[in-house]
Structure formats: structure tokens, C-alpha cells
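One predicted model, sequence on top.
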Amino acid sequence: MSAHSHEQAGTPGHPHPHGHGHTHDGIDWAAMIGDLRRDDAMSADADAEIARRLIGPIPADTEPTVLDIGAGAGGQSVAFARELLARGGGRLVIVDAVPELLEAAQQAVKVALDGDDRVRVQTVHADAAAEDFGAGIPAADLVWASRMVHHLPDQQAGAARLAGLLRPGGRLALAEGGLPVRCLPWELGIGAPGLQDRLLALRDAGFAQMRADITGAISMPYGWNVALSRAGLTEVTSFSVLTDHPAPPSQAVRDSVAAWLRGLSERIGDRIGEDDRATLRALLDPAADTYIGAREDIYILGVTTVFLGRR
């Protein structure tokens, strides 16, 4: 389940990365490819809806160029490729600073296209935090970044750099915010009720600490719609998409929830109380009757909000 570094919304999995190995946010993104792929599988329907809503308004007489900045393992890139194919073709440019992720995303798109060359796919190795970001990246009708900008030292400057990649009339779309993903019942029959709320509070505190620890971090004390307006964009708005895998869970949901809980317990470490730590050990033991992945009442429910504006 989503270990999005801020896990602001969406599905179980991990944050969509932007850096090389251990980046300025201290996260080793390349080690997360397996979890990112699991996340992509859970969010496939939401990703497809996002692709339809963002690519659909591009004028029909345009061969679109779409940039996916910080593409992770390629789940949204796959959705964009399929939507471009459905309208006859276009160009998809996958941008990331982690070579292993570029390769993973490119391979995922290659499998999805199954040899159809009407969608031209290009990869660019670049760090969105770099001052020269944009060199070698073509101007686009749509620039997409999912849960990436909030890892940059200067989030407002990052949004402005992304806006600068747009063609006149093009749109920048940022997946930032939404509602925290839910997957556990409030009372588990082991430990104190409300475990997930306590874990999410610790996760959010950890995100705040991650931001504070980034060298040169600059506060952005306003919402993403304001950030897009300050980046010079107009017609700023937002929409939200739902990810809903209700109980009883499929095996994929079971695996995803167990992976989320395991990853989250590792990341919060000693900040959790001893009672909750003991509960987590019991929930994460596949040989125990208390194993979280064996429950019939786990699920995945989350909301991803997309903020967008036009150049």
C-alpha cells in the first residue's frame, strides 16, 4: 500500500521518484521498483481515468507530446501511452533522474504498446531539482508530475520549471494531495483500536522531517492551485479520482496492504510506541493467525487530486 513518502493520497505503493539512488530527500528510489510496480497495478484504473481526462481535451488536429516527469515504474506512462494510441498516436517522453526507473518505465510502456509504433517513446535522464532542468526535453502539450514536486527543495521553483516545458496552450498537471489511503478496519482484534490513524500521523510527521532535512528546502505555505498560478499558468483548477478495491480483498490487494504496512513500519522505526510495535510484528508475521494479509476485511480506498493549469 502506498508508502508515498508523503503518501498524500492514492493507492498503496511508494512515492513517485525523481532522484538518483539516495537523492537529496534521502530516499533510495531504485530499491523500490517492486513496490512501485505493485502500486501501479492497484492504481491502473485511476491512472487510465487521469489519462483520459488530461489527453482528451488536446485538439484532435494535434499530435500530442506528453511528458511524464518522475515516472517511477511507469504506471501512468502506460496509461498515457494507451490513451495516445487510442487517439491515433503521439509522443511520450519519460523523464527521471534514476536510470533504473527510466528503464523500468520504458519497459512497461514497451509491453503495453506491443510493437505499435504510432506512439513514439523517448527517455530523458534529468533531475527536476537541477537549475538546467529542461535541457534536452521537448516542449509539450501536457506535462505530468505525480507526487514528485513535494520532494524538491524549492517546490514553487520546481512548479515553475515544469510550467516552462509547456507549449503555448499546453497544460501542467500535478498529482499532489487528495485523501490518505485507507486499508485497515479501525479495530483489528489485536492491540489498541485506531492503529492506522496513529501510523499515518507518524508518517506525516516523518514527511515534515524529510522536508526539513533537505538542503536548501524552502517553505511553500499555500496550496498547489496557488503554486500553479504563481508559476504563470491560467485556468487553474483541479479534479480528483478514486481508487477503490473493496473487501473482501483479492490476492493483489492482500499483497499490497501487507507491503504497505511492512514498509511503513520500517520507515517510522523507533518513533512508534512499544505496544503498537508489538501489534505490527503480529500483523506482519505470515505464519501467525494475526497476519494482515490473511484477513477478509482489508481493502484499499484512496483519492488522488490533480491540479492543473494552462500556459
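All right, it came through fine.

Only C-alpha atoms from now on, for both contacts and neighbour counts.
OK.

how about the helices of this structure, start to end?
Applying DSSP state H to the chain gives helices spanning 33-42, 44-55, 75-86, 99-113, 155-163, 195-213, 224-230, 251-268, 274-283.

Specify the stretch among these that is closest to Thr123.
Taking Cα to Cα, helix 99-113 is the member of the helices of the chain nearest to Thr123, at 6.7 Å.

counting contacts, what elements does the biggest strand by length in the chain pack onto?
The single longest strand within the chain, with elements called by DSSP state E, is strand 166-182. The criterion is 3 or more Cα pairs under 8 Å, 6 or more residues apart in numbering; DSSP states H and E, and the helices and strands that strand 166-182 contacts are strand 140-146, helix 155-163, strand 300-310.

just to revisit the earlier point, in TSV, list the helices of the chain along with mean neighbour count and distance to Ala139.
Converted to TSV, those look like this (neighbours: other Cα atoms under 10 Å; distance: least, Cα to Cα, whole Å):
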stretch	mean neighbour count	distance to Ala139
helix 33-42	22	26
helix 44-55	19	15
helix 75-86	23	17
helix 99-113	19	19
helix 155-163	22	10
helix 195-213	16	30
helix 224-230	20	18
helix 251-268	20	36
helix 274-283	16	47
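
Take this one as well and set it beside the first:
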Amino acid sequence: MNTADTDVSRPNHTGADAGTAAMAEILELDAEVLHSHLSELTAWLGELSDREPGRIVDLGSGTGTGAVALASRFPRAEVTALDLSPQMLHRLAEKAAALGLADRVRGVRADLDEGRPVIHTSDLVWAAASLHHMGDPDRVLSDVFGALRPGALLAVTEMDFFPRFLPDDIGVGRPGLEARLHAALNGEPAADWTEHLIRAGFVAEAVRPFVIDLPAPLPAATARYAQACLRKLRSHLDGQLSAEDLAALDAVTDGEGPGSILRRDDLTVRTTRTTWVGRRP
């Protein structure tokens, strides 16, 4: 078990890289652009809970967008956010302090693949886009089961597919650039976590897909969100798209060029996220 350095008031820049900063930016912009989804999801979990949560754990919290949303939804709750990255946890600490939540939101550095840190028995565990990164998610779910009181909930949320932003007519001489981008990256179908929850001892309480379809015009942050997401996808596309498509994508994600996504006012956000809820008997 690794619970090293739970003091996140100071960032540790040793080993920090551009990838961590880019992912942190995506997480922050995601929460800003999709705030209505986050609000709807936390409200639904409140309806499913048998009582207002007093202790909440956020597994793989990143910059703490989920932890902050949960603390805001449940004003009496203490939230423990677990993440391996000190840079992410530093951002969480700054955000919690700025929102007046520092007394209720605590970051703990932990490697969940090494075992569960010592935490108090909890009323709700939240795992958003984190379980699929873990080497042995079934073991993690068993650990979560042991950390919940009877009747408490686990909520697992995963993205069914990466958000889409662009109009269909974008592409150099060939429309449909974003569709080809996603087709090139298609991997295994999204996991269904129901059986995993049952194996860990949970009762499968509910499964709910949230369809997100935000039409234009959207707030300015949407363009920065789209740019950050497409740049993230671009890093995996060499050899999978034609040179023409890669050049078109580079032009779209260029921050200064005339074809930059930052200059467009016709962006949309289309994606689906599914939440599985298990209850400890």
C-alpha cells in the first residue's frame, strides 16, 4: 500500500511533464463545459442514497472536479480525493481553497494499484473515468466494498466515446475529418461494469447513460476544450490517418491559424457517459 506524502499544499515538479498538464487542462475544461451533466449526475446519486452522505471518497480524482462537485452537492460531507499525481492534487488543493471547501475536501496521494489507503468507512465512493486505468479493477472494487458501510453506494462513470465537436464538413477536400479520426482510434467496446460490481459483492442498483448533446453557440471555454481534446487525440494518430487528414487536424488545432478551432462559433459537444451504481448490502 502506498500512501506517500499526503501534504499536497506544495507541488512537486520532479518528473512532471507536459502530458500531466495537458490532461489537467482537459479535466478542468470538461467540468466547466459539462457542468450541467455533473450537476445532474450528483443530484441523481443524492436521490439513490439512503441518507445524505457524510463521508465520500473520489478514486483517481485528477484535479478534483468530481470531489468539488460532490462537496458542493452534499454540504455536510467530507470528501477524500485519492490520486497518484502530486500535480493533480495540488490543483485540487488550490481549487478547494478558492471555493471555501478546504476544510471538507482533502487530497491524498495514493497508488490504487498498490492497495487501498487507510480511509474512514464511507457513504459514497465515486470513480469517474478511473477504473479502466487500473491494473486490477476487480481488486480495487473489492477494496471499495470493504470501505463502505452497509447501504452505501459506489458510482462508476465511464466515457462511452470521446467527445465530438466539429461540423461534418471539415476536411481538406474530403468532409468528415472528425468521423475518420474517431474511426482510426476505435478500440475495444466500452466496458460494462455490472458484472464487476456483482463479483465484488455489490447489488447492482442502477445503470444510467447520460447523452450529452450541446448545440451551438456554446461558451468560449468550449473551443479551448475542443482544442485540448483534439490535441490529445492527435498524439495517437501518426500512421493511422492520411497525411492530408493529419494536416487538416493540425490546422484545426492551431491556436493562431485562420482555420483554428478557436475561431469557430459552430462547435457542438456530443458524447455519452454511463454511470453504474452498486450498493453494499
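Nice, thanks for sending it over. Keep in mind the model is a prediction, meaning the values are calculated, not measured.

Relative to Arg311 of structure 1, which of the helices of structure 1 is closest?
Proximity to Arg311 of structure 1, assessed across the helices of structure 1 by Cα to Cα, is greatest for helix 155-163 (7.2 Å).

Where does that closest one end up in structure 2?
Counting by TM-score structural alignment, helix 155-163 of structure 1 falls onto residues 137-145 of structure 2.

again with stretch 246-264 of structure 1
Going by TM-score structural alignment: stretch 246-264 of structure 1 matches residues 215-233.

give me the number of residues near Ser130 of structure 2?
When neighbours are counted by other Cα atoms under 10 Å, Ser130 of structure 2 registers 18.

OK, contacts around it?
Applying Cα atoms under 8 Å, 6 or more residues apart in numbering, we find Ser130 of structure 2 in contact with Leu59, Gly60, Ser61, Glu158.

For Ala220 of structure 2, see how far away it is.
28 Å (Cα to Cα, to the nearest Å).

same check, this time on Val68 of structure 2
Counting by Cα to Cα, the separation of Val68 of structure 2 from Ala220 of structure 2 is 22 Å.

now swap in Leu153 of structure 2 and tell me
36 Å.

Also Val57 of structure 2?
With Cα to Cα as the criterion, Val57 of structure 2 and Ala220 of structure 2 are 32 Å apart.

Please apply the same query to His182 of structure 2.
Applying Cα to Cα, the value for His182 of structure 2 to Ala220 of structure 2 is 24 Å.

Which one, of the helices and strands packed on strand 166-182 of structure 1, ends up nearest to Glu103 of structure 1?
In terms of Cα to Cα, the element of these nearest to Glu103 of structure 1 is strand 140-146, at 17.8 Å.

Onto which residues of structure 2 does the closest one map?
Residues 122-128 of structure 2 are where strand 140-146 of structure 1 aligns, taking TM-score structural alignment as the criterion.

Nearest spatial neighbour of the aligned partner of Ala155 of structure 2 in structure 1, chain-adjacent residues omitted?
Structural correspondence for Ala155 of structure 2 with respect to structure 1 (TM-score structural alignment): Ala173. Take Ala173 of structure 1 and drop its neighbours on the chain: the residue closest to it by Cα to Cα, 6 or more residues apart in numbering is Leu308, 4.3 Å away.

Check Ala48 of structure 1 too.
Nearest one to Ala48 of structure 1, counting by Cα to Cα, 6+ apart, is Ala79 at 5.1 Å.

so what corresponds to that neighbour in structure 2?
Under the alignment (TM-score structural alignment), Ala79 of structure 1 pairs with Ala69 of structure 2.

What's Ala192 of structure 1 aligned with over in structure 2?
For Ala192 of structure 1, the aligned residue in structure 2 is Arg174 (criterion: TM-score structural alignment).

how much space between its match and Ser242 of structure 2?
From Arg174 of structure 2 over to Ser242 of structure 2 (counting by Cα to Cα), the distance is 11 Å.

just Val33 of structure 2 next, same as before
Taken as Cα to Cα, the spacing of Val33 of structure 2 relative to Ser242 of structure 2 amounts to 31 Å.

try Gly151 of structure 2
Distance check for Gly151 of structure 2 against Ser242 of structure 2: by Cα to Cα, it reads 53 Å.

out of those two, which sits in the more crowded spot?
For Gly151 of structure 2 versus Ser242, neighbours defined as other Cα under 10 Å are more numerous around Gly151 (16 against 12).

Confirm for me that that one is in contact with Asp50.
Yes. Between Gly151 of structure 2 and Asp50 there is a contact at 6.9 Å, judged by Cα atoms under 8 Å.

Between the two ends of stretch 215-228 of structure 2, how far is it?
19 Å.

And for stretch 258-278 of structure 1?
Here the two ends of stretch 258-278 of structure 1 are set 16 Å apart, with distance taken as Cα to Cα.

what does stretch 204-224 of structure 2 give?
Counting by Cα to Cα, the terminal residues of stretch 204-224 of structure 2 are separated by 37 Å.

who touches it?
Taking contacts as Cα under 8 Å, 6+ apart, the residues outside stretch 204-224 of structure 2 that touch it are 29, 32-33, 37, 194, 197-198, 261-262, 264-279.

Kindly write the PyMOL command that selects the buried subset of those.
Here is the PyMOL selection string for the buried members of the contacts of stretch 204-224 of structure 2, based on 16 or more other Cα atoms under 10 Å:
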select buried, resi 29+32+33+194+197+261+262+267+268+269+270+271+273+274+275+276+277+278+279
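
Next, count neighbours for the match of Ala192 of structure 1.
In terms of burial, Arg174 of structure 2 registers 11 neighbours under the definition other Cα under 10 Å.

Kindly provide the distance from it to Ala248 of structure 2.
Using Cα to Cα, which is the criterion applied here, Arg174 of structure 2 is 10 Å from Ala248 of structure 2.

ok so, going back, among the contacts of Ser130 of structure 2, which are in strands?
Counting by DSSP E, the members of the contacts of Ser130 of structure 2 that fall within strands are Leu59, Glu158.
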